[in-house]
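Colleague: Below are the sequence and a predicted model; questions follow.
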Amino acid sequence: MRPLLALLAGSLFGTGLFLSGMTDTTKVQGWLDIFGNWDPTLAFVMGGAILPMAIAWRLTAGRRPLAATAFPARPDPVIDRRLVFGSVLFGIGWGLAGLCPGPAVASLSYGGLGGLVFMLSMLAGMGVAPTIGARLDRIAAAA
């Protein structure tokens, strides 16, 4: 049951990314270009994701999901050095490539060589991130 629900949810998510334009790198870069030819339409996509999720957090309190033992815990609201550093790296990659992880996966079927290079680079970055994070933690502890 879980794999079927995951396939359904992933397919719905990928379809939504495609229909909203989140897999179109020029549209995403237009959203990020606030001092140039700014395209504000993706604000509606983000709002359309944030608002239902905020409601879902409220509605799931004290409930149990159909295909799991519990809902994921709410993220820790602490803003620390690692969060800021990761956010900056994410933003740089998003601005340069016009893709983030979800749309990158959704665009693999038609993204050509550029989408594949982005995906391989993202996976390599995810692979080395724990090592770099541990090294940064050791540097911060020594300082």
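Modeller: Sure thing, it's come through.

Colleague: drop to CA atoms for contacts and neighbour counts, all remaining ones
Modeller: Will do.

Colleague: I'd like to know which elements the host helix or strand of Gly133 is packed against.
Modeller: Assigned by DSSP states H and E, Gly133 falls within helix 112-142. Contacts defined by 3 or more Cα pairs under 8 Å, 6 or more residues apart in numbering; DSSP states H and E place helix 112-142 against helix 101-106.

Colleague: Give the buried residues for the helix it packs on.
Modeller: Within helix 101-106, the residues that count as buried by 16 or more other Cα atoms under 10 Å are Pro103, Ala104, Val105, Ala106.

Colleague: quick one: the first one and Gly14 touch, right?
Modeller: Yes. Between Pro103 and Gly14 there is a contact at 7.2 Å, judged by Cα atoms under 8 Å.

Colleague: Contacts only, for the nearest residue to Ser107 once chain neighbours are set aside.
Modeller: Excluding its sequence neighbours, the residue lying closest to Ser107 (Cα to Cα, 6 or more residues apart in numbering) is Thr23, at 6.0 Å. Residues near Thr23 by Cα atoms under 8 Å, 6 or more residues apart in numbering: Leu17, Leu99, Pro103, Ala104, Ala106, Ser107.

Colleague: put this beside the first:
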Amino acid sequence: MGYLAGLLFGLGLAVSGMTDPARVIGFLDIAGAWDPTLAFVMGGAVVTTFVGFRLAWHRGDPLFGDVFHIPTRRDLDGRLIGGAALFGIGWGLSGYCPGPAVASIAGLSWPLAAMLLAMVGGWFLARRWS
């Protein structure tokens, strides 16, 4: 099921144009040629997540698993805030977040390769500091 969910997610990113870093950069360029496409994609994701969580909470057991894996932590710490800041900086500089970056591997370019290498390096650093 994880594979199918990832495939559906990647297809959604490709169909919505979010694998094009120019769309993301255009969304962040609020003083220039602003592109609102990302806002609509995020809005669709928020609505889908809202409905999905409500359905999951009303269901006794998952269809394809033993338990639901729903986040329970509600606190903020320096690691979370620092990681979110690094994510945002990397996203703004490259125009890619991890999902669209992986979905764009078929059209690999030097900027995409640099972003993917930085992302993998960040994973290793995060594991080392944990």
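Modeller: Nice, I can see it. These numbers come from a predicted model, not from an experiment.

Colleague: one step back: aligned partner of the residue nearest to Ser107 of the first structure in the second structure?
Modeller: In the second structure, Thr23 of the first structure lines up with Thr19, judged by TM-score structural alignment.

Colleague: try Cys100 of the first structure
Modeller: Per TM-score structural alignment, Cys100 of the first structure is aligned with Cys97.

Colleague: burial count for its match?
Modeller: Neighbour count for Cys97 of the second structure, taken as other Cα atoms under 10 Å: 20.

Colleague: who touches stretch 123-138 of the first structure?
Modeller: Residues contacting stretch 123-138 of the first structure (Cα under 8 Å, 6+ apart): Arg82.

Colleague: Please apply the same query to stretch 36-54 of the first structure.
Modeller: Ser20, Gly21, Met22, Lys27, Val28, Gly30, Trp31, Leu32, Asp33.

Colleague: so which helix or strand takes in the fourth one?
Modeller: Counting by DSSP H and E, the secondary-structure element that holds Lys27 of the first structure is helix 25-32.

Colleague: helix/strand/coil for the nearest residue to Pro100 of the second structure once chain neighbours are set aside?
Modeller: Spatial nearest neighbour of Pro100 of the second structure, excluding adjacent residues (Cα to Cα, 6+ apart): Thr19 at 4.7 Å. Secondary structure of Thr19 of the second structure, reduced to three states by DSSP: H, G, I helix; E, B strand; the rest coil: coil.

Colleague: Please identify the residue in the first structure that aligns with Phe64 of the second structure.
Modeller: Using TM-score structural alignment, Phe64 of the second structure pairs with Ala67 in the first structure.

Colleague: Actually, Gly2 of the second structure.
Modeller: Using TM-score structural alignment, Gly2 of the second structure lines up with Ala6 in the first structure.

Colleague: Report all helices and strands that the strand or helix carrying that match contacts.
Modeller: In the assignment (DSSP H and E), Ala6 of the first structure maps to helix 2-20. When contacts are defined as 3+ Cα pairs under 8 Å, 6+ apart, helix 2-20 of the first structure packs onto helix 101-106.

Colleague: swap the cut-off to 10 Å and go again
Modeller: helix 42-59, helix 101-106 (3 or more Cα pairs under 10 Å, 6 or more residues apart in numbering; DSSP states H and E).

Colleague: can you name the residues of the second structure that the longest one overlays?
Modeller: It refers to helix 42-59 of the first structure. Under the criterion TM-score structural alignment, helix 42-59 of the first structure matches residues 38-55.
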